[in-house]
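1. no FASTA, just this:
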């Protein structure tokens, strides 16, 4: 109903509201102040409905629109209606949904309780959360869902929405994944030569999948260049031909005798037809012990030689145990490693090839050592969800080929092609 053209209210309905609205403010005393704080913390205020709730209730009973001086159109959520049973109406509703514009959020003062379950808002235990699609105010239990929003919202990651808007947006999520998600965008950072400062040194901590794709592309291209110049340092062709997948990690390691390491990266699987799956984000942390000292930043390329190795990276977490020989002096070093990995996805061995960037901390200016290494590798579900726009995405689905090759990962696929073909 258009509130600007609503009929005048019936006598005896809105005048009462005006009288309540125009009541003088209560006297501010220490007693009233502490009583109010106690009511907010304990939830005793829920026994009294808010002014906005009273107004909505009276309007519902009267059947007429409220006057503009009581509330404006901003005080009502603005999400499009739910789909109807008619196919034609469903198409119109879908079009309206995809063309929806960002709403104006309701002020926090417009509701003292959740607009869905009527739970009273309290500090810490029941806070206010705005639905990003309709602008309404809900408790955290009624706004758990996250969805991609239409194009005009200019949001590439799933946003928090209320339960009603989640049902509205669910039928168009696949379409929005193909149009507005991070995975569907063109990769903006695709230069890995020395004209770009970010290509000089990969960060051990990638904050997004886009950064992980750039880091992996940079590492693969750097290794391909060195392998072309010095064939003895290249990955053997026999190993590349039999690869079922590749994991690329950038790990920082430092310590004396006992070393600590931390880093992030991605894993990608090779399909039966020779094409590559979509990438899945991973993180690594571990400890090492042995005759070693110094610090290094290493780009690892792990060649997964069997489906079991790919499944190990598809699981929630897996452990790696192996022996390592490091020799780093200057900007480029060599590292040879063999390890065994076991987790909820399976058990398998893989080959590791790497290039190291050293930050000297020993008197001789070098990182040297022989050690036994243990590490934990886990998937980064939140990073995958933000990139693909799907809160339910799993590493197993990504590596099995359930998701198409993302447009944002094209530089990575070009680097893999240069290395493997």
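-> Received the coordinates, thanks. Note that the structure is predicted; figures quoted are calculated from it, not measured.

2. Going by C-alpha atoms from here, please, whenever you check contacts or count neighbours.
-> Fine.

3. Return the list of helices and strands in contact with the helix or strand hosting residue 250.
-> Under the criterion of DSSP states H and E, residue 250 resides in strand 245-269. Other helices and strands packing on strand 245-269, by 3 or more CA pairs under 8 Å, 6 or more residues apart in numbering; DSSP states H and E, are helix 209-229, strand 280-304, helix 307-314, helix 395-400.

4. quick one: the closest residue to residue 267 other than its chain neighbours from residue 343, how far?
-> Nearest residue to residue 267, sequence neighbours excluded (CA to CA, 6 or more residues apart in numbering): residue 247, at 4.1 Å. Counting by CA to CA, to the nearest Å, the gap from residue 247 to residue 343 is 16 Å.

5. do the same with residue 38
-> 50 Å.

6. And the two? Which one has more around it.
-> Neighbour totals were compared for residue 38 and residue 343, and residue 343 leads with 20 against 13 (other CA atoms under 10 Å).

7. I figured the more buried one was touching residue 318, is that so?
-> Yes - counting by CA atoms under 8 Å, residue 343 touches residue 318, with 3.8 Å between them.

8. which neighbours do those two share?
-> residue 312 (CA atoms under 8 Å, 6 or more residues apart in numbering).

9. And stretch 284-298, what's buried?
-> 284-290, 292-298 (16 or more other CA atoms under 10 Å).

10. okay, pairing it with this:
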């Protein structure tokens, strides 16, 4: 069975708990599909008496770490099939989590991702940031990036995000939206990262889907955020109504910001530092630097996000498109943008595995092996950005896969990052 990871996001009071309850209530009524509900201890403690009763009546498990959650999920029952053979069957096929933002343990991301890779349906609900703070909860950006689909309850129509795996029509959707706005007399500007020019020379100044797509939108190739800022400064035509940015995942420049952040964010980040297993700290949008025996927490903010925040604040509609994860299934640097109020469209392709009809949410890279004269799956530790297409006779070929068929080579100690074995089910 194909697993799935869904994240429901919104502000406090936006109906997260009730939306999550709508997901599992039908299962309670039919009692046919085994499922389990978790709620973070902080979320439970802060809930009103009515909500606490709902949790209690639903037999929700109150937890505060990945280890506690895993001890409940990794429970098997013994069944006999028609032939009399005995087999282990996972007790729970669906998993629901409320208050996911309150987990400081980043291995929770790996746990839920692994559960989805093992065929379980996972639905997690949480807030993006403490109210009006601008600082995302540490677990949320990577969790949203790895999710197969996202439900947004608190939307900002001035920021649209189109994301997903390769060949899921992200650029095509962006071009169509920009053309639609232009036809309504909006003054629209578009930019694309210059690295994309290396893939299709004929697409150099256009945002399109495939190379033969007749519909496109003229875009300005740029390599840095500063080039976009300079272009906007020197733009002497009428007011800009909308800006589109394609291949946003290639804008990887970050700046470390040390500002007054909410105490709960500081404590959650420091919790990551104190975890015995720190293998997943790379998923955090924060960095801890110790000076004179004191911990200083910095926000690793993408420069492209600072520009987008400024544009949205000025009333400019911004639409961006880009990959949510790389060929390894890991988030790109722009993932904190998911925690801005926006509409998020997770695009899917069709799995390229022969005979598979599942939706593809992952990008897989194949690398040409000169010894075998054939393509093999790429290794985890290879260089992250390698320009390629789905056209053969290149050094690198990219394709789209579902969770079941997405795979890479995990040499040496990097097996810890393999979602199919890091948490055995």
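-> On my side now, so go ahead. Note that the structure is predicted; figures quoted are calculated from it, not measured.

11. Can you give me the TM-score here?
-> The pair, once superposed, lands on a TM-score of 0.23 when counted by TM-score structural alignment, normalised by the length of structure 1; 164 aligned residues with a CA RMSD of 7.3 Å.

12. Which elements pack onto the helix or strand hosting residue 116 of structure 2?
-> For residue 116 of structure 2, the enclosing helix or strand under DSSP H and E is helix 107-117. The contact analysis (3+ CA pairs under 8 Å, 6+ apart) places helix 107-117 of structure 2 against strand 4-9, helix 66-73, strand 121-126, helix 140-146.

13. Residue 87 of structure 2: which of those is closest?
-> Across those, residue 87 of structure 2 has its closest neighbour in helix 66-73 (17.5 Å, CA to CA).

14. Output the contacting helices and strands for that closest one.
-> By 3+ CA pairs under 8 Å, 6+ apart, helix 66-73 of structure 2 packs against helix 107-117.

15. Correct me if wrong: residue 122 of structure 2 contacts residue 8.
-> No - the pair residue 122 of structure 2 and residue 8 fails to qualify as a contact (CA under 8 Å) at a distance of 10.9 Å.

16. got the residue ranges for the helices in the stretch 251-400 of structure 2?
-> Per DSSP state H, counting those that start in this stretch, the stretch 251-400 of structure 2 carries helices over the ranges 263-274, 303-313.

17. returning to that earlier point: quick one: residues contacting the residue nearest to residue 267 of structure 1.
-> 265, 266, 267, 268, 300, 301, 302, 303, 304.

18. Please give the number of neighbouring residues around the fourth one.
-> Okay, so that is residue 268 of structure 1. 26.

19. wait, it sits on residue 213?
-> No - taking contacts as CA under 8 Å, residue 268 of structure 1 lies outside contact range of residue 213: 10.6 Å.

20. which residue ranges form the helices in structure 1?
-> Under the criterion DSSP state H, structure 1 contains helices at 14-21, 30-42, 51-62, 87-98, 163-169, 173-179, 209-229, 237-241, 307-314, 381-388, 395-400, 410-420.

21. Which positions within the longest one qualify as buried?
-> Neighbour counts over helix 209-229 of structure 1 (16+ other CA under 10 Å) mark 209-224, 227 as buried.

22. which is the next helix or strand following the one helix or strand residue 182 of structure 2 maps to?
-> For residue 182 of structure 2, the host element (DSSP H and E) is helix 170-183. On the C-terminal side of helix 170-183 of structure 2, the closest following helix or strand by DSSP H and E is strand 188-193.

23. What helices and strands are in contact with whichever helix or strand comes after that following strand?
-> Under the assignment DSSP H and E, the closest C-terminal helix or strand after strand 188-193 of structure 2 is strand 206-207. For strand 206-207 of structure 2, the contact count by 3+ CA pairs under 8 Å, 6+ apart identifies helix 170-183, strand 217-218 as packing neighbours.

24. Of those, give the one that comes closest to residue 190 of structure 2.
-> strand 217-218 (6.8 Å).

25. hang on, residue 214 of structure 1 packs against residue 412?
-> Yes - at 7.4 Å, residue 214 of structure 1 counts as touching residue 412 under the criterion of CA under 8 Å.

26. Just give me the neighbour total for residue 239 of structure 1.
-> Neighbour tally, residue 239 of structure 1, other CA under 10 Å: 13.

27. And residue 90 of structure 1, by the same measure?
-> Neighbour tally, residue 90 of structure 1, other CA under 10 Å: 14.

28. quick one: it from residue 416 of structure 1, how far?
-> From residue 90 of structure 1 to residue 416 of structure 1 the distance is 44 Å (CA to CA).

29. what do you get for residue 377 of structure 1?
-> Counting by CA to CA - residue 377 of structure 1 and residue 416 of structure 1 are separated by 22 Å.

30. Give me the more crowded residue out of those two.
-> Using other CA under 10 Å as the criterion, residue 377 of structure 1 and residue 416 rank with residue 377 on top: 22 against 18.

31. That one and residue 312 of structure 1: what is the separation?
-> Residue 377 of structure 1 is 10 Å from residue 312 of structure 1, by CA to CA.

32. which neighbours do those two share?
-> residue 318.

33. returning to what we had before: adding distance to residue 397 of structure 2 and mean neighbour count, write the helices of the stretch 251-400 of structure 2 out as a markdown table.
-> Below are those laid out as a markdown table (distance: least, CA to CA, whole Å; neighbours: other CA atoms under 10 Å):
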| stretch | distance to residue 397 of structure 2 | mean neighbour count |
| --- | --- | --- |
| helix 263-274 | 36 | 17 |
| helix 303-313 | 28 | 17 |
